[in-house]
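Colleague: would you be able to build a 3D model of this:
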Amino acid sequence: MEPSHTRVLVEAAYAAGAHDRRAAAMTVLRLLEPVTHHDAGAFMVWDPVAQAHRALAAVTYGDETVVALGDRYAASAENRPVRELHLPMRIDDMPGDYRRSPMYQEVLRPGGFEDGMTACLFSGSGAYTGMLHFSAAARGSFRADAAELLEALAPALARMCDVARRQPSGCAIPPGANATLIDHNGRAWAVESCAPALAPTQPGFAAFLRRFTASTQVTATGLQASSEGWLALQVLKVADPLGRPEPAVLVQELPTAGLPHSLSPREYDILNGMAAGFSNQQLAAQRDVSLRTVTTHVERILHKMGQPSRAGAVASALRDGILRLDR
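Modeller: Here you go, the predicted structure:
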């Protein structure tokens, strides 16, 4: 490898380790251009939760081309040798005539590209993390030294594209907690060393998430009903996984042994109704029960929570973070 290429390798590897992955990917594309001579480039990351590819960064490619270079390319026969060999491959390295393939004829050629090079990226454990695509207008643009540089840089690029390689910055996730990161488009992302959170799949959570995202709140704590019982949740706004300006939401959850203060399910329901501002009469009408029944539930709630009034019980519940988030 030429000394100038070695310097590019070092600078690109250093850039790939930056916290802002989108900015890092754009920097890598810029640093590699003097060696690869690409006219277009795209990093596609693999999201293991959604089982889909997403664009981390792209230059020159049109939007439709970028989309096709994700899941469609990954599922194509032409991608198989690239993924199996774990090596960057140029169009002319492909078995057969790649320029006769549907991917080339329908995606790359209409964009004005005559040459291309792709690398599939794998973490140190062997997990697939994404792809890097380069295209050029002229045939023969990608020389052997460009493929050699990509092969040497691949481990650093794989870490950069690995959406599950680290937890959101500044977040201490409790041991044993499930966690999911949800971006502003509602897409779920894996969190390193955590099983996916169950709460986002439950009815009512999407409506809560929209309210929380639109609010000025940074964090919220509460309970969520699920098919597996009650979950204790903390949600907080964090940096977007692709470095976009809109915040993402980190959902952390732990199962609970039961409802707080030994409240019954109906008492807990009434407590949440109280927190929503409903009177005893309204709570009775909504649940089709007598006013006396609701009054009895309220009395038991106050006794169990050690509070003298409805306002005190609601304030205590808010302070302790035990109300339903999806109420």
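Colleague: could you use CA atoms for every contact and neighbour count after this?
Modeller: Will do.
Colleague: state the distance from residue 128 to residue 272.
Modeller: In this view, residue 128 and residue 272 are 45 Å apart by CA to CA, to the nearest Å.
Colleague: all strands of the stretch 201-327 of the chain, in order?
Modeller: Secondary structure of the stretch 201-327 of the chain by DSSP state E, counting those that start in this stretch: the strands cover 219-226, 229-238, 248-255.
Colleague: highest mean neighbour count out of those strands?
Modeller: The highest mean neighbour count among the strands of the stretch 201-327 of the chain, using mean count of other CA atoms under 10 Å, belongs to strand 248-255: a mean of 24.
Colleague: and it, what does it pack against?
Modeller: Other helices and strands packing on strand 248-255, by 3 or more CA pairs under 8 Å, 6 or more residues apart in numbering; DSSP states H and E, are strand 178-182, strand 229-238.
Colleague: here's the other one to compare against:
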Amino acid sequence: MRTERMVAALAVREAADAVARGEGPTGTARAETVLGALEALLPCCGAAVERWDPVAGRHETLAAAGYGDEALAAMELAFHEDPLFPVVRDSGRPLRVRDIAPADRRGPMFDQVITPARFADGVSLCLSAGGRYVGSVHASTAAESVDDEVAGLLRLLSADLTGLVDPLDGLPLAAPVPAGVGVLCWRPDGGPPVALTAEARPELVAPGSPLAALLTPTAWPSRLGRHLLVIRGAELLAVEARPAGRWMVVEHRVVSPPSGLSRRELDVLAALPAGATNRMIARALGVTERTVATHVEHLLTKLGVGNRAGAAAVAVEAGLVRLAPGGGR
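Modeller: Modelled structure (predicted):
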């Protein structure tokens, strides 16, 4: 048994190391690796790998065996509301049923998972990366068989398990995030962006988006420590990006237009760096050339510049980008 446990632990560590190098298992294969390790570490009647969805505010089952639908639903929808959840999450250590005083054995996990199935023991471990909660793993047994060695191995493997469960490969991120700020992670070399807050707008970095082009590895260094102004529909967003390993962390928030510019004046200003004429801008915005000329006159006054070239320079310096309604050009 000890040899089997060590083999399982080494398999997890090797898989996590490969993921950190940009290799190794991908997608559901990562969760299956974690599930296989749980089943090898102890004789499970049920095992599950759960990923936290910060936007939906619930867990998602990545892989499971032995648990019924009601038990999995409880893990997905109620584990984070269980009175013992903060204990498991904040300690960073595995919590076994045997470690919980009988008087404290209550809440959704006991009421909907452990007690109905008459599990004698079990263990839960929350996974975090730099204070960012990623997900959890659970295993239940028919006998009191979650011994100290299993608990110790799970604790030692916590970072490796996190890297396999987390879509960001266990990347630590600064926290907390201020209210009203959208945060997403994006890999310029491919793959969908990962929303980390409910306010996140993944479409900002959709393929072909002008913003995505500005955040490529060759372009973003010129914007380091500075923000971009992105016109998206009726909103103006201040967008900041910073590198984090293979990822770009993109933060955005709604801001007021600079220099007292109106929403339409911003649209006109964004078109000037490309050398667009009044006729071209009028056609794009669905207004008359006279209206565009008036907007240009007003924005020149508000910006304190003497001509279109000066206004275009201001737009470039501010990183002003206009996105089409769908997020692309």
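Colleague: TM-score for this pair?
Modeller: Remark: TM-score between the superposed chains equals 0.56 [TM-score structural alignment, normalised by the length of the first structure]; 273 aligned residues with a CA RMSD of 5.5 Å.
Colleague: need the helices and strands packed on strand 248-255 of the first structure in a markdown table with distance to residue 3 of the first structure, can you?
Modeller: A markdown table is the format used below for those (distance: least, CA to CA, whole Å):
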| stretch | distance to residue 3 of the first structure |
| --- | --- |
| strand 178-182 | 41 |
| strand 229-238 | 40 |
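Colleague: nearest residue to the middle of the second structure?
Modeller: residue 196 (3.3 Å; CA atoms, centre = their mean).
Colleague: that one -> the first structure?
Modeller: Alignment note (TM-score structural alignment): residue 196 of the second structure maps to residue 189 of the first structure.
Colleague: find the nearest non-adjacent residue to its match, please.
Modeller: residue 181 (5.0 Å; CA to CA, 6 or more residues apart in numbering).
Colleague: residues touching the alignment partner in the second structure of the one you found, list them.
Modeller: Alignment note (TM-score structural alignment): residue 181 of the first structure maps to residue 185 of the second structure. For residue 185 of the second structure, the contact set (CA atoms under 8 Å, 6 or more residues apart in numbering) comprises 168, 193-196, 247-250.
Colleague: count of neighbours near residue 65 of the first structure?
Modeller: Other residues within reach of residue 65 of the first structure, judged by other CA atoms under 10 Å, total 17.
Colleague: before we move on, back to that, wait, isn't the residue nearest to the centre of the second structure in contact with residue 168?
Modeller: No: contact between residue 196 of the second structure and residue 168 fails when scored by CA atoms under 8 Å: they sit 10.3 Å apart.
Colleague: where do the helices of the stretch 51-200 of the first structure begin and end?
Modeller: 63-67, 73-75, 79-85, 102-103, 144-161 (DSSP state H, counting those that start in this stretch).
Colleague: nearest to residue 319 of the first structure, of those helices?
Modeller: Residue 319 of the first structure sits nearest to helix 144-161 of all the helices of the stretch 51-200 of the first structure, at 39.4 Å, using CA to CA.
Colleague: once aligned to the second structure, how far is that closest one on average?
Modeller: Helix 144-161 of the first structure differs from its equivalent in the second structure by a mean of 3.3 Å after superposition (mean CA distance after the TM-score superposition for the first structure).
Colleague: now for that helix, which elements pack on it?
Modeller: Applying 3+ CA pairs under 8 Å, 6+ apart, one finds that helix 144-161 of the first structure contacts helix 3-16, helix 21-36, strand 40-47, strand 115-122, strand 128-136.
Colleague: can you check what angle separates the second one from helix 144-161?
Modeller: Going back to what we said before, that points to helix 21-36 of the first structure. Interaxial angle of helix 21-36 of the first structure relative to helix 144-161 (axes from the mean of the first three to the mean of the last three CA atoms, to 10 degrees): 170 degrees.
Colleague: circling back: OK, contacts around the residue nearest to the centre of the second structure?
Modeller: So residue 196 of the second structure contacts 54-55, 182-185 (CA under 8 Å, 6+ apart).
Colleague: do the same with residue 36 of the second structure
Modeller: Residues near residue 36 of the second structure by CA under 8 Å, 6+ apart: residue 8.
Colleague: that one -> the first structure?
Modeller: Aligned counterpart of residue 36 of the second structure in the first structure: residue 30 (TM-score structural alignment).
Colleague: count of residues packed around the closest residue to residue 144 of the second structure other than its chain neighbours?
Modeller: Nearest non-adjacent residue to residue 144 of the second structure, counting by CA to CA, 6+ apart: residue 121, 5.0 Å away. Neighbour count for residue 121 of the second structure, taken as other CA under 10 Å: 20.
Colleague: and if you look at the one 3 residues further on?
Modeller: Residue 124 of the second structure has 22 neighbouring residues, counting by other CA under 10 Å.
Colleague: and residue 165 of the first structure, by the same measure?
Modeller: Residue neighbour count, defined by other CA under 10 Å, stands at 16 for residue 165 of the first structure.
Colleague: if I read this right, it contacts residue 159, doesn't it?
Modeller: Yes: in this structure, residue 165 of the first structure is within contact of residue 159 by CA under 8 Å, at 7.0 Å.
Colleague: give me the contact list for stretch 143-156 of the second structure.
Modeller: If you take CA under 8 Å, 6+ apart as the criterion, stretch 143-156 of the second structure is touched by 9, 41-43, 92-94, 96, 98, 119-123, 125.
Colleague: ranking the residues you listed by neighbours, who comes first?
Modeller: Within these, most neighbours by other CA under 10 Å means residue 122, with 26 neighbours.
Colleague: my read: that residue touches residue 100, true?
Modeller: No: here residue 122 of the second structure lies out of contact with residue 100, judged by CA under 8 Å, at a distance of 10.8 Å.
Colleague: list the contacts for residue 36 of the first structure?
Modeller: Residues counted as contacts of residue 36 of the first structure (CA under 8 Å, 6+ apart) are 141-143, 146.
Colleague: now the second structure: which of these match?
Modeller: On the basis of both residues aligned by TM-score structural alignment, their matches' CA atoms under 8 Å, what survives of these in the second structure is 141-142, 146.
Colleague: if we only consider those, which is nearest to residue 71 of the first structure?
Modeller: Set against residue 71 of the first structure, the nearest of those by CA to CA is residue 142 (23.9 Å).
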